[in-house]
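J.: just need the structure, nothing else, for what follows:
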Amino acid sequence: MDAGRQSPRQNADGGGDVVVIHELGHIATKSTEEFVFPFGRQVIRFSFPVIRKHYNSYMGQTGLTDTKNGGFYPADNVQNMDEIARTTLEDRRGRLLAKESARLLAKGQLTEQAYQNFGPLGGLAANIYSAVTETADTRSWTLLPEAYFVTRTHFAPGSHTVKSSTGGRIGKITTIQVDKGKLLLLRDS
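T.: Take a look at the predicted model:
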């Protein structure tokens, strides 16, 4: 709804809408999946990022309760950040594997040159350095919530006491002022 437009409900009773944005859980973090295998005189460590599936960390109702009349207004899931992170990583999987393979080839060539130029000890040192420095990029947006839920409801004009619940956790009890034709935006995290 545009900020300047009024809905038919608002015109009928002169009330306004209340929108509550609920932030649930914490986004899944990236971890490392790795394989180590011998190849000629070298030990190759192949490492790439993964996001493992985890179950929702929230249980219970999410929404807004009008404490005066006891009405509960449930929230709708509008964005699953875990799924976005997982899908984005899977979309990049081919590029990540190509870059990883190119890096492993370059490290392998440098290790072979170390064997040729500095003997077995130099080659061993280069091999160890190559294996130890091979890690996956596990940076992620760990401050994001797992999901966003939104409650939108209509209230008559005036003062209302509401209680928000997010994932079954009772949030703040807040007194809000609803004005005619206005949209009130609240955040519950």
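J.: when you work out contacts or count neighbours from here on, use the C-alpha atoms and nothing else.
T.: OK.
J.: on the three-state scheme, residue 102 is what?
T.: Counting by DSSP: H, G, I helix; E, B strand; the rest coil, the backbone at residue 102 sits in helix.
J.: okay, now it: neighbour count?
T.: By the criterion of other C-alpha atoms under 10 Å, residue 102 has 12 neighbours.
J.: how near is it to residue 46?
T.: Distance, residue 102 to residue 46, by C-alpha to C-alpha, to the nearest Å: 12 Å.
J.: second chain to compare with the first, below:
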Amino acid sequence: MKRLYPALLTLTLPLILGGCAMGSLFISYPSQIAPVKQALSGPTPLAPLPELAGEINSRDGLLYAQEAGRVAQIGGDFNASQTYYQAAIAAYARFDDKALVSVSELGASAGSLVLNDNLIPYRGPGFERIMVHQYQALNYLMQNDFEGALVEVRRANDLQELEQKRYEKSKDAVKAMANGTVDAEISRLGQQAGGVTSSFLNAYSYYTTGLLHELLGEENDAFIDYRKAAQIFPGNSYLEQDLVRLAKQLSMPQYDEFKARFGEARLPKQDEGQLVVLVERGFVPEKQALTVPFTIDGNWQTISLPTYGPAYSQVLPASLTGLDKPLNAAAIANLDALAINALKEELPGLLFRQAARVYAKSELTRSVQSDSKKRRDDFDGAAVAMQIFNVITEQADRRSWLTLPRQAQIARTYTSAGQYRLSFGNTATDIEITPGQTTLVWAIDTGNNIRFYSINIKRKWN
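T.: Coordinates of the predicted model:
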């Protein structure tokens, strides 16, 4: 029995050092977050906040900070959301700055080889980090802090450029680690993501940045960001009209080209105000587990990779009523496609860790079997237990930011000044349109509930 102590220590040490990471070790993260999403679809969206906030100092604190920030935001507590997102931003910064590996991280790394990737501290993919800054910008905006909002959207833009450079540098390593199985899965996920080819280029983020630039009188910067958004997500008529309008206003050389492609932009009349609507619908899909059993030297092993299920139903454009005529929103970003692409980009690295883990588990099993044979045990109970342990501990890492919307849509129009009751589905909100000013409405659809938040931006157009 003494010979088993090193193996048992190897197995149990990560559990001791893992702390709160054990939550996702045997119980999938989507199962844990399901009650939170249920609350967001009901009348008490802020109810899960204490529990989420209590996990911000855990190994998965970054993920819980993102979820808490989003929950508070959907519930309309923008100040609390700002605090939670700041915790997430600080966690990302610590990941960037950390040069030395702590004892607990050594335990987590070793544990991921023996158990599963859920012991690795969560560090979100690039698109999640970008969304933190975009949502932080909206927090500032809803609290009338326009300069703070502009700082955050600029950070989001900088991160998109940084993530693109990182991805370009990693392409060769990704190709080197891929094999037939993972190539097939990458191809399937790529088809499921449609025309989206990158997880970190987000038209919704660029559009939000451009909108803020324009509302603050920085039309040249707005034109640049609108153009980037249109390149990432072509075909949005509102975005195309913005490009024509600004190209004309700024006497850009692209004006004739844009006018020929998209038509002349409608300009506001003197007694009209502008309405801009951001619509967020549903939740991003949850990761599924793809588990494959096999044998090595007669011993059972499994590998379990995260993946996404078959294609999901189409998201319909939001139809807003209550104005002089219905206003139909148009998609500006499919965040489910960004999430799928993020996983596609990560799969080769996941496969590399899986191969190392299978080898480690196989060696542990053989060591136990060898010890049993030396003791001439008739029944190799320890080896059987090891095989069972190997199978039940192989759990796919299904962690991701699950309170993000599935799709973002936009709508933009000019309308006569006055009071309006804007309706979407069975929910309505009262808004005021003021001549020469902009009313921004943010509608968040969580399934059984639609919440409206609005702000009147008093800066007049030039």
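J.: in space, what's closest to the residue minimising distance to the centre of structure 2 - neighbours in sequence excluded?
T.: Structure 2 has residue 128 as the residue nearest its centroid, 3.8 Å off, counting by C-alpha atoms, centre = their mean. Nearest non-adjacent residue to residue 128 of structure 2, counting by C-alpha to C-alpha, 6 or more residues apart in numbering: residue 401, 7.3 Å away.
J.: I'd guessed that neighbour sits against residue 62; true?
T.: No. Checked against C-alpha atoms under 8 Å, the pair residue 401 of structure 2 and residue 62 is beyond contact range at 9.8 Å.
J.: quick check: residue 323 of structure 2 touching residue 420?
T.: Yes. With contact defined as C-alpha under 8 Å, residue 323 of structure 2 and residue 420 form a contacting pair (6.6 Å).
J.: distance of residue 401 of structure 2 relative to residue 204 of structure 2?
T.: Going from residue 401 of structure 2 to residue 204 of structure 2 by C-alpha to C-alpha gives 17 Å.
J.: ignore the last one, residue 158 of structure 2
T.: For residue 158 of structure 2 relative to residue 204 of structure 2 (C-alpha to C-alpha), the value is 15 Å.
J.: before we move on, what about residue 163 of structure 2?
T.: Residue 163 of structure 2 is 16 Å from residue 204 of structure 2, where distance means C-alpha to C-alpha.
J.: and those two? Which one has more around it.
T.: residue 204 (26 against 20).
J.: tell me which element that one falls in.
T.: Secondary structure assignment for residue 204 of structure 2, by DSSP states H and E: helix 203-215.
J.: tell me what that helix is packed against?
T.: Applying 3 or more C-alpha pairs under 8 Å, 6 or more residues apart in numbering; DSSP states H and E, one finds that helix 203-215 of structure 2 makes contact with helix 126-142, helix 146-177, helix 219-232, strand 330-334.
J.: what's it in contact with?
T.: By C-alpha atoms under 8 Å, 6 or more residues apart in numbering, the residues outside helix 203-215 of structure 2 that reach it are 130-131, 134, 146, 149-150, 153-154, 156-157, 219, 221-226, 228-230, 232-233, 332-333, 408, 457, 459.
J.: just the buried residues of the residues you listed.
T.: The neighbour count (16 or more other C-alpha atoms under 10 Å) marks 130-131, 134, 146, 149-150, 153-154, 156-157, 219, 221-226, 228-230, 232-233, 332-333, 408, 457 as buried among the contacts of helix 203-215 of structure 2.
J.: my guess is residue 150 of structure 2 meets residue 135, correct?
T.: No. Look at residue 150 of structure 2 against residue 135 with C-alpha under 8 Å: they stay out of range, at 11.6 Å.
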